[in-house]
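Asker: Task: produce atomic coordinates for the following.
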Amino acid sequence: MSLVTFDKIISDRGSRYAVSGGPATSRAEVAAALAALTANKRFAKATHHSWAAILSGEGVKEDDGESGAGQIILQMLERAGLADHVVIVTRWYGGKHLGGDRFRHVVDAVRHYLAQTGR
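Answerer: So this is what the prediction gives:
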């Protein structure tokens, strides 16, 4: 699994964000990507790994406790026309609620991934 990760890209009130992604054509490959990411001790300790992918034309997503985050990622992948690819936004909770700002951070993280990978 060739996963690309951009770590420590956003920090707000103690919460920190990273974004990762790579090719995935099935749920098994998405699971392998998540397993590869969380094999790293630092990422294993993260609070949330929200993700989305478009697999064979079907959008799949997981909020992982960050309500609504998977849907935001999926919408951005659809707009970018990025199929057979998973994007994972990781958050380490910093102890303070971010309210609506957490959605802005998810959007910014996905934008960062798309820009850095030329997608």
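
Asker: drop to CA atoms for contacts and neighbour counts, all remaining ones
Answerer: Fine.

Asker: quick one: the strands in the chain?
Answerer: Shown for the chain, the strands assigned by DSSP state E span residues 4-12, 15-23, 48-55, 58-62, 85-92.

Asker: For residue 116, which of those is the nearest?
Answerer: strand 4-12 (8.8 Å; C-alpha to C-alpha).

Asker: Could you also give me the structure for this second sequence? I'd like to compare it with the first:
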Amino acid sequence: MIILENIITDRGSKYAVSGGVCHTPEEAKSFIAELKRNKKFAKATHNTWGLICDSGPVKNDDGESGAGMVILRMLEREDLHNHIIVVTRWFGGKQLGGDRFRHVQEAVRQYMATLST
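Answerer: Below is the predicted model:
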């Protein structure tokens, strides 16, 4: 499991991104459970994620409507299969509007950069 914490801050909201090898929706649930063993991530407002596995694409917005689809699209563009990416947000009290999608994209980009090094 790779975790990049405190990568984006905007109007009080803070973002982290994490991920790792994952082959099934069941493994994705286990991955999220393991991530949430860290109390900081368990208390997050949103843990949105996407995964393209052999059985097809799977996502969860965790209340951040549309964020899972943003992650899936980026996984598809990079042809990254059997690897879950989770974008975590701690809400800072102010609505971000469409900026939240740009932050999800930037978080995924930063995560993918760690895979190519």
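
Asker: Between the strands of structure 1, which one is closest to residue 40 of structure 1.
Answerer: strand 4-12 (11.4 Å).

Asker: how much does that closest one stray from structure 2?
Answerer: Following the fit onto structure 2, the mean deviation recorded for strand 4-12 of structure 1 is 0.3 Å by mean C-alpha distance after the TM-score superposition for structure 1.

Asker: Can you name every helix or strand that that strand contacts?
Answerer: Packing partners of strand 4-12 of structure 1 (3 or more C-alpha pairs under 8 Å, 6 or more residues apart in numbering; DSSP states H and E): strand 15-23, helix 101-116.

Asker: Residues in contact with the first one: which ones?
Answerer: So that's strand 15-23 of structure 1. Strand 15-23 of structure 1 has contacts (C-alpha atoms under 8 Å, 6 or more residues apart in numbering) with 1-11, 33, 84-96, 105, 109-110, 112-113.

Asker: And the buried ones among the residues you listed, selectable in ChimeraX?
Answerer: The ChimeraX command for the buried members of the contacts of strand 15-23 of structure 1 (criterion: 16 or more other C-alpha atoms under 10 Å) is given here:
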select :4,5,33,84,85,86,87,88,89,90,91,92,93,105,109,110,112,113
